[in-house]
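[1] Let's see this in three dimensions:
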Amino acid sequence: MNHCLLPDCLPGHEDCNTIEITYSIFPGVQTASHPCPGKPFIVRGFPKKCYLPNNQKGKKVLSLLYKAWSRGLIFTIGSTCTTGEKNVVVWNGIHHKTEKHGGPPAGYPDHFYLDNVIIELRAQSVE
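    Modelled structure (predicted):
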């Protein structure tokens, strides 16, 4: 996981620029903490890019996402919702904005997103 700043603003957050998060995961072998230890896992669609407004609440969410990442909570290994493919790295219940525009569920504006993701993170003991 890493991040950078983009000069443009997100819809609904015209008062600040944008934080772009990049998640990179590479294929590997499942460990004891995964569903099928010893079996390979697949990655699809990585690196993944996500966006936050670069304001006080967006910076707080960024900090919490780094904590969640370090604890292995952002992704898990499972089956994809779209194809049913197994042993694939998938999102693990912490919603991210993967589009800058277009509104919910994947883009902005979404006036409730930052509060909602803080609640999701708190539910996983990330505070």
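
[2] going forward, measure contacts and count neighbours with C-alpha atoms only.
    Noted.

[3] Roughly how far does the residue nearest to residue 53 when sequence neighbours are not counted sit from residue 6?
    Using Cα to Cα, 6 or more residues apart in numbering and skipping residues adjacent in sequence, the residue nearest residue 53 is residue 18, 4.8 Å away. Distance of residue 18 to residue 6, given as Cα to Cα, to the nearest Å: 5 Å.

[4] now residue 50
    12 Å.

[5] go on, residue 122?
    27 Å.

[6] got it, and residue 117?
    For residue 117, the distance to residue 6 - Cα to Cα - is 21 Å.

[7] can you check residue 19 too?
    6 Å.

[8] swap in residue 41?
    Per Cα to Cα, residue 41 is found 32 Å from residue 6.

[9] Settle it for me: which of those two has more neighbours?
    Neighbour count, other Cα atoms under 10 Å: between residue 41 and residue 6, residue 41 has more, with 19 against 14.

[10] For that one, pull up the helix or strand it's in.
    Per DSSP states H and E: residue 41 is located in strand 40-41.

[11] Could you also give me the structure for this second sequence? I'd like to compare it with the first:
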Amino acid sequence: MQYEIARVEFDAYRMDLENTKPELPQSPVTEEAQKNFSHHKELYEKLRADVAIKMQFLDENRIKVMHKQLVLLHNAIAAYFSGNAVALESTMKQFNIKLKAPNSATGSWLEQ
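    Okay, here's the model as predicted:
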């Protein structure tokens, strides 16, 4: 939210600066517009860098979670096809999934 506000303010002050350029180059209005533009540009650049770092952290976290899930899936498949029920149940607990008995009759998900 702060990033979007900073971007809009930066664009507004950039447009103000562009609109004051045709006037006298050393006028107080131009200097004030330049000062406002510089301040908001620094704020915008700082927030943009913060967002880039947060996106990098999210991407790294996504990769770690995906890696963990793939390892769990591999272990579950290996345990299933090797017939190792104990290892399969252990892996399924890590997935937070409860195994159903082969002949158990449960109701529809609507009934639960």
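
[12] Mind checking the TM-score on these two?
    After superposition, the two chains reach a TM-score (TM-score structural alignment, normalised by the length of the second structure) of 0.20; 32 aligned residues with a Cα RMSD of 4.1 Å.

[13] joint contacts of residue 50 and residue 6 of the first structure?
    residue 20 (Cα atoms under 8 Å, 6 or more residues apart in numbering).

[14] Count the neighbours of residue 49 of the second structure for me.
    12.

[15] cool, and the one 5 residues further on?
    Other residues within reach of residue 54 of the second structure by the criterion other Cα under 10 Å amount to 12.

[16] Any figure for the gap between it and residue 42 of the second structure?
    From residue 54 of the second structure to residue 42 of the second structure the distance is 18 Å (Cα to Cα).

[17] try residue 2 of the second structure
    For residue 2 of the second structure, the distance to residue 42 of the second structure equals 14 Å [Cα to Cα].

[18] More neighbours: which of those two?
    In this view residue 2 of the second structure and residue 42 are compared by other Cα under 10 Å, and residue 42 has more residues nearby, 13 against 9.

[19] Roughly how far does residue 40 of the second structure sit from residue 30 of the second structure?
    Distance from residue 40 of the second structure to residue 30 of the second structure, by Cα to Cα: 15 Å.

[20] With residue 92 of the second structure instead?
    Here residue 92 of the second structure is placed at a distance of 67 Å from residue 30 of the second structure (Cα to Cα).

[21] Please identify which of the two sits among more neighbours.
    Set residue 92 of the second structure next to residue 30 and count neighbours by other Cα under 10 Å: residue 30 wins out with 20 against 17.

[22] Excluding covalently adjacent residues, which one is nearest to residue 20 of the second structure?
    residue 30 (5.8 Å).

[23] Likewise for residue 21 of the first structure?
    Nearest one to residue 21 of the first structure, counting by Cα to Cα, 6+ apart, is residue 3 at 4.3 Å.

[24] what helix or strand does that neighbour sit in?
    For residue 3 of the first structure, the enclosing helix or strand under DSSP H and E is strand 2-6.
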